[in-house]
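Undergrad: show me the folded form of this:
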Amino acid sequence: MGNIISSSNSGSSSSSSSSKPFTNPFQSSKLLSTLRASRTKVHVPVPSGDAASKQPSIFSTLRWPNVSNPNDFIPLYSDCISKACSRTQEYLLFKDPEDKFHPNPEVLTQIFLMTYIGQSINLNMMATFNCTVMTPEQRVLLGADWVWAVLEKPTKNPRIQIAVQVLHTPTREAAAEDYPAEARTESLQMAQRESSNRTVCERMVDFCASIGKDCYALFLFMGRKNDAGGIYGVLSNNFQAAIGKCDKIDRELIENFFKGSRYLHTPTGMLQTITTKRDEEPLTVLIKFS
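TA: Purely as a prediction, here's the structure:
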């Protein structure tokens, strides 16, 4: 697939050879000697009363400035994903001895989302890494089940967006967009007619391309051949390169990305890669979520 969609290397980057190594001033033996000497030879008067309360502590001058890390949400995201995957796998791998329980794709998607959102609220990460669940009409028109967004501070505007579409094993796939008759509102029926000429994968590719290179399409596989309980992903901001070069963009085309792949990112590695890449750079990565 490399001749269809441009890919970049993983998110690791090497430091410039011209940069100077950091030297900790407190490792200098000469400085330590000076500090010891000043401690024994210099008498520092201790202020009393109000003067003492206004005098800054000597240790306050030794602290590093408290600079917030813009990627603090990444380990929190990884924790949320771990719990969501574990919970979903219980249903992916469950075998009913009476063969009566068969969770449909909608149930599996909701289990994943509910577990993820619940944990993200517990970790108070919604202000930096947000999750927006699509309405049924939006899911039909845009092809996305939900959208993750890295938010800028203090505006909370989306800096990076990841539109997620859940793909299931072929045995479940047929029911993926089969809404019950009573749930088919007039607006939903209009959305279905409007999008009938494109596959659900193509709708999401078009949606992400309309936003730009800082919007990624993530196809999340809940189960794959030979790994029914595995949760995988293909993420790219360059799927539109396949439009016109392939008959259609569908599950089969996207799953072909895994053929011959030797490296799969972790969820942590995925976010580190997309938050550190250069603007407008095409990027495609494969992820093992569980």
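
Undergrad: alpha carbons only for contacts and neighbour counts from here, please
TA: Noted.

Undergrad: which residues sit against the longest helix along the chain?
TA: Longest helix in the chain, counting residues (DSSP state H): helix 73-92. With contacts defined as Cα atoms under 8 Å, 6 or more residues apart in numbering, helix 73-92 is touched by 103, 108, 111-117, 119-120, 123, 125, 128-129, 222-223, 228-231, 267-268, 271-272, 289-290.

Undergrad: following up with a second sequence; could you model it the same way so I can compare the two?
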Amino acid sequence: MGQTETRVGGKPSIFKDLVRIGKPQALDIIPLFSDSVQLASSRTREYLLFQDPENKFFPSTGTLNEIFLMTYITRSVQLQMTNAFNCTAMTKEQKILLGADWVWAVIEAPSKNPKIQVAVQVLHPSDGEDKGADDFPMEVYTEAMEMARMESANRTKAERMIEFCSSIGQDCHALFLFFGRKNDPSNIYGVLSNNFHAAIGRCARIDQTFIENFFKGSKSFVTPARMLQAIIRRKQDEPLTMVIKFT
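TA: Here you go, the predicted model:
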């Protein structure tokens, strides 16, 4: 991960001002996760709010995803939390087939196996209707990507990630991360559940509109720290659904 200097509105590279700190005395992943996510959310929000006076710069959805993910990864490495809580970015083929952009996981010692997982899919207000597997220009498709696209053609991107989480079990949570909403385009929200699969079969289509309905009637949101705390403390086989505000 090279540190390429990129300036937006006169501001330096998204990684340049990250400060290295020493290894924590006691590894508590909840505040470390909160710190990493807070920095990633804040940095991404700068780009959500940015308005080019010349009306030439419009960060793409892929760029926003990359800003969040790479800022989070850089910070989590600095905090030396990756042995207890890691982040795995999906390949293009995996994004198409599984519907996830990345997966967070609580690591079990000493086996290093994932104990709890959170599969993340980023959504944007400009996306409109679910675009299925066609999130990449056709000219960049490899043979493997095309095979994955054909395999998943009859399911929405949301359905693919829900099925992926369901195949692992209730210890795998689906988190739909909204980089802005129609009535609040400058903030980041999330909807998390380990029980979305219960809607499959009862709902004709699970897409972005279906996920957005979870915000209806929500007057308060939990923090990312409270989200992770609830996931870790969840009793076995207990369903968990919540809405989160990241900024």
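
Undergrad: quick check: TM-score for this pair?
TA: The TM-score (TM-score structural alignment, normalised by the length of the second structure) is 0.86; 222 aligned residues with a Cα RMSD of 1.8 Å.

Undergrad: before we move on, back to that, may I see the ChimeraX selection of the buried members of the contacts of helix 73-92 of the first structure?
TA: To isolate the buried subset of these in ChimeraX, counting by 16 or more other Cα atoms under 10 Å, use the following:
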select :108,111,112,113,115,116,117,119,120,125,128,129,222,223,229,230,231,267,268,271,272,289,290
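
Undergrad: what about the helices in the stretch 1-150 of the first structure?
TA: Ranges of helices in the stretch 1-150 of the first structure, per DSSP state H, counting those that start in this stretch, are 29-41, 50-54, 73-92, 105-122, 136-142.

Undergrad: any chance of CSV for these, columns distance to residue 248 of the first structure?
TA: Listed next are the helices of the stretch 1-150 of the first structure as CSV, based on distance: least, Cα to Cα, whole Å:
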stretch, distance to residue 248 of the first structure
helix 29-41, 68
helix 50-54, 71
helix 73-92, 28
helix 105-122, 23
helix 136-142, 16
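
Undergrad: quick one: which of those helices is nearest residue 185 of the first structure?
TA: helix 136-142 (9.2 Å; Cα to Cα).

Undergrad: so the residue nearest in space to the middle of the second structure: helix, strand or coil?
TA: Taking Cα atoms, centre = their mean, the centroid of the second structure lies closest to residue 120, which sits 3.6 Å from it. Recorded secondary structure, residue 120 of the second structure: strand (DSSP: H, G, I helix; E, B strand; the rest coil).

Undergrad: so what corresponds to it in the first structure?
TA: Correspondence of residue 120 of the second structure to the first structure, assessed by TM-score structural alignment: residue 164.

Undergrad: what ranges does the first structure have for its strands?
TA: 129-133, 146-151, 158-168, 215-224, 227-236, 284-288 (DSSP state E).

Undergrad: and the last one, how far from the second structure on average?
TA: Looking back up the chat, that one is strand 284-288 of the first structure. Comparison of strand 284-288 of the first structure with the second structure after fitting gives an average deviation of 0.5 Å (mean Cα distance after the TM-score superposition for the first structure).

Undergrad: same for that strand, what does it pack against?
TA: strand 227-236, helix 267-276 (3 or more Cα pairs under 8 Å, 6 or more residues apart in numbering; DSSP states H and E).

Undergrad: so what's the residue count around the equivalent of residue 29 of the second structure over in the first structure?
TA: Under the alignment defined by TM-score structural alignment, residue 29 of the second structure corresponds to residue 73 in the first structure. When counting by other Cα atoms under 10 Å, one arrives at 21 neighbours for residue 73 of the first structure.

Undergrad: coming back round to it: OK, contacts around the nearest residue to the residue nearest to the centre of the second structure once chain neighbours are set aside?
TA: Of all residues beyond its chain neighbours, the one nearest residue 120 of the second structure is residue 175 (4.8 Å), with distances taken as Cα to Cα, 6 or more residues apart in numbering. Contact analysis of residue 175 of the second structure by Cα under 8 Å, 6+ apart lists 118, 119, 120, 121, 190, 191, 192, 193.
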